[in-house]
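Undergrad: predicted model and sequence below, questions to follow.
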Amino acid sequence: MSPVISPKALSLGKLSLFFCPLEDELLTSAQADSIRRWLPEDELTKVSRYIQLSARDKGLMVRGFLRGILSLVAKETGANGESVSPADWRFEYGKQGKPKLVSGQQAQSGLLFNISHSGNWLVVAVMGKTAHHNINELGVDIERSRQTTNIYPILNHYFTHEESKALLALPNDKQRERFFDLWALKESYIKAKGLGLALSLKSFSFDFSGVKKAKLDLFAKGVCIEVLPLFAGIQLNLHRGESVKLADTWSVLFGKLNEEYRFAVSLDLDSKLDIHAHKMDIKDLLNEFESN
């Protein structure tokens, strides 16, 4: 049987992005029961609070994907030299709700993660600390482009003058695209900092003047199934009153999963990122643990 994740694609120094479909019809009753067995009482309670069955199923899938992916990554990277069951992971939360592993597990595994979901997609970003990649802040966001959103009133409230000016200088048919690119990047940085909206969206900005287009191979079961467009070379600037400072110790990038969904990553790393992307289905993930 082909491995869910190719061992060659993972190491503690690489950023792994897992794209996980959340269509509730993909989850059977037996699979939902399997995920429930992984969850502690507090997470089961949170899921049960959703009124709609589809929302409960998505809540289960998000938690199942995260726990299963962390276990697969820990196993393949050799983190701590031991396997960790999906049911054994424990999380704590920052003041604004950012999840992370409890300190003991994070120290043992070396893993840092962040998640985001929008519509029918979840993205899980995982990276491990090494002597050369000692990151402490990681944020990821996935956004669904919506044609009904009136983007122009939002510009003055949440974008800096420089961002708005650059966006409005684009051809009309490109302005909506840039809006959602910026929104995904801003969300990823806010999530990396763990401050929520306590961090003003106007206190930082992104400059696309040096953007470079690249490609990101998307794998499933160790086989490349698609090539995604990826954009790097984006400059993050920090605003303090009238002064603007380049955040040169950060790496930011965004890409497109398809025409409707784009994703962005921000992390406190000033060296070149080695990125691997994987499409993960809940059936394959659960089968990986049931077969062991």
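TA: Structure received.
Undergrad: for the rest of this, base every contact and every neighbour count on C-alpha atoms.
TA: Will do.
Undergrad: grab the nearest non-local neighbour of Arg240.
TA: Distances taken as CA to CA, 6 or more residues apart in numbering put Ser203 closest to Arg240, at 6.9 Å, once the chain neighbours are dropped.
Undergrad: same question, Arg49
TA: Of all residues beyond its chain neighbours, the one nearest Arg49 is Arg56 (7.9 Å), with distances taken as CA to CA, 6+ apart.
Undergrad: comparison target, given below:
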Amino acid sequence: MPGDIHVWSVRDEEIGDEGLLALYRSWLSVEETERMGRFMFARHRHQYLVTRALLRSTLSLYAPWVAPQQWVFASNAWGKPAVVAPAVPMAFNLSHTEGLVVLALTLESSVGIDVESRHRAVDLELAERFFSPHEVRHLSGLAEAERASAFITFWTLKEAYIKACGQGLSIPLDSFSFSLAVPGQIGFSCQNLDPLSAGRWRFWQGESGAFVLSLGCSPAQTEPAMAVRFYETVPGRGHTPGAAVMCRTSSG
């Protein structure tokens, strides 16, 4: 796994077995159980439960001496969670949208992942207000029918970068920029990073059906051959190789 990112996905709406859901609930901490109970709608409680089960059971696949219920997490000042016990050198990040939950795991110091559906409603005015000038020009040059899809492409990349940094929206969305000018490649620049530091960042974008997912990672060492491996799972039941297709990567 060194130098790799493993992406695990689960279709939360397809999990309805009561015995399996009871197992998931037995893995939750008191804090997680209380948080789940605060969701107003049953579908949100269900997705939260599956999300925590995905995280806990997958971590235990890599550290089988730790039971899913034994993992302890804490969040930084901006809300990004991390493992605090037992001590393992794994970084993770989670994202979800309606119908899909994804988890990214790596031995690097940090990773960010975001997933969205191409079918979700988008507000293109957000791009004009918050995206970089380069990104706005790219969107403006597209046919109207293509703009919503391109917005999702940019949005997931920007979310992945922010989540990898772990500083939330304290990082202005227009302070960094992605370029999609070269087919299959992702260009990246950032006002707050020198070119060498910006060049260390790696980005990937894949598609699975109607879903688009983006990853961002700044490896501790230069890893030009970093690989992304996809898996699909039902937590506590098993997993198979994922069906996501990589559509673009950073040139590094």
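TA: Okay, I see it. None of the values given here were measured: they were computed from a predicted structure.
Undergrad: element containing the residue nearest to Arg49 of the first structure, please.
TA: Applying DSSP states H and E as the criterion places Arg56 of the first structure in helix 53-77.
Undergrad: next, count neighbours for the aligned partner of Gly19 of the second structure in the first structure.
TA: Using TM-score structural alignment as the criterion, the counterpart of Gly19 of the second structure in the first structure is Ala30. Number of residues near Ala30 of the first structure (other CA atoms under 10 Å) recorded here: 9.
Undergrad: assign Ala30 of the first structure to helix, strand or coil.
TA: Local secondary structure at Ala30 of the first structure is given as helix here, using DSSP: H, G, I helix; E, B strand; the rest coil.
Undergrad: can you check Glu146 of the second structure too?
TA: The local conformation at Glu146 of the second structure, judged by three-state DSSP, is helix.
Undergrad: the aligned partner of it in the first structure: neighbour count?
TA: Mapped onto the first structure by TM-score structural alignment, Glu146 of the second structure lines up with Lys174. Counted by other CA under 10 Å, the residues lying close to Lys174 of the first structure total 12.
Undergrad: how much space separates Trp204 of the second structure from Val84 of the second structure?
TA: Distance from Trp204 of the second structure to Val84 of the second structure, counting by CA to CA, to the nearest Å: 27 Å.
Undergrad: returning to what we had before: which of the residues in the helix holding Arg56 of the first structure are buried?
TA: Using 16 or more other CA atoms under 10 Å as the test for burial, helix 53-77 of the first structure gives 55-77.
Undergrad: equivalent analysis for stretch 199-216 of the first structure, please.
TA: Residues of stretch 199-216 of the first structure classed as buried: Leu201, Lys202, Phe204, Ser205, Phe206, Phe208, Leu216 (neighbour count, 16+ other CA under 10 Å).
Undergrad: before we move on, what about stretch 88-97 of the second structure?
TA: By neighbour count with 16+ other CA under 10 Å, stretch 88-97 of the second structure contains the buried residues Met90, Ala91, Phe92, Asn93, Leu94, Ser95, His96.
Undergrad: got a list of what the fifth one touches?
TA: Taking CA atoms under 8 Å, 6 or more residues apart in numbering as the contact definition, Leu94 of the second structure lies against Val101, Val102, Leu103, Ala104, Gly112, Ile113, Asp114.
Undergrad: tell me which element the alignment partner in the first structure of it is part of?
TA: With TM-score structural alignment as the matching criterion, the partner of Leu94 of the second structure in the first structure is Ile115. When secondary structure is defined using DSSP H and E, the element that contains Ile115 of the first structure is strand 111-118.
Undergrad: thinking again about what came up before, what is the subsequent helix or strand relative to the helix holding Arg56 of the first structure?
TA: If you walk from helix 53-77 of the first structure toward the C-terminus, the next helix or strand you reach (DSSP H and E) is strand 91-93.
Undergrad: mean deviation, the helix or strand just after that following strand versus the second structure?
TA: Elements were assigned by DSSP H and E; along the chain past strand 91-93 of the first structure, the next helix or strand is strand 99-101. Here the mean offset of strand 99-101 of the first structure against the second structure after fitting is 0.6 Å, by mean CA distance after the TM-score superposition for the first structure.
Undergrad: in the second structure, what residues pair with strand 99-101 of the first structure?
TA: Under the alignment (TM-score structural alignment), strand 99-101 of the first structure falls on residues 81-83 in the second structure.
Undergrad: list the buried residues in the matching stretch.
TA: Neighbour-count burial for stretch 81-83 of the second structure, with 16+ other CA under 10 Å as criterion, is recorded at Pro81, Ala82, Val83.
Undergrad: what distance do you get for the aligned residue in the first structure for Phe130 of the second structure to Lys186 of the first structure?
TA: When the first structure is aligned by TM-score structural alignment, the residue opposite Phe130 of the second structure is Tyr158. Separation of Tyr158 of the first structure from Lys186 of the first structure (CA to CA): 9 Å.
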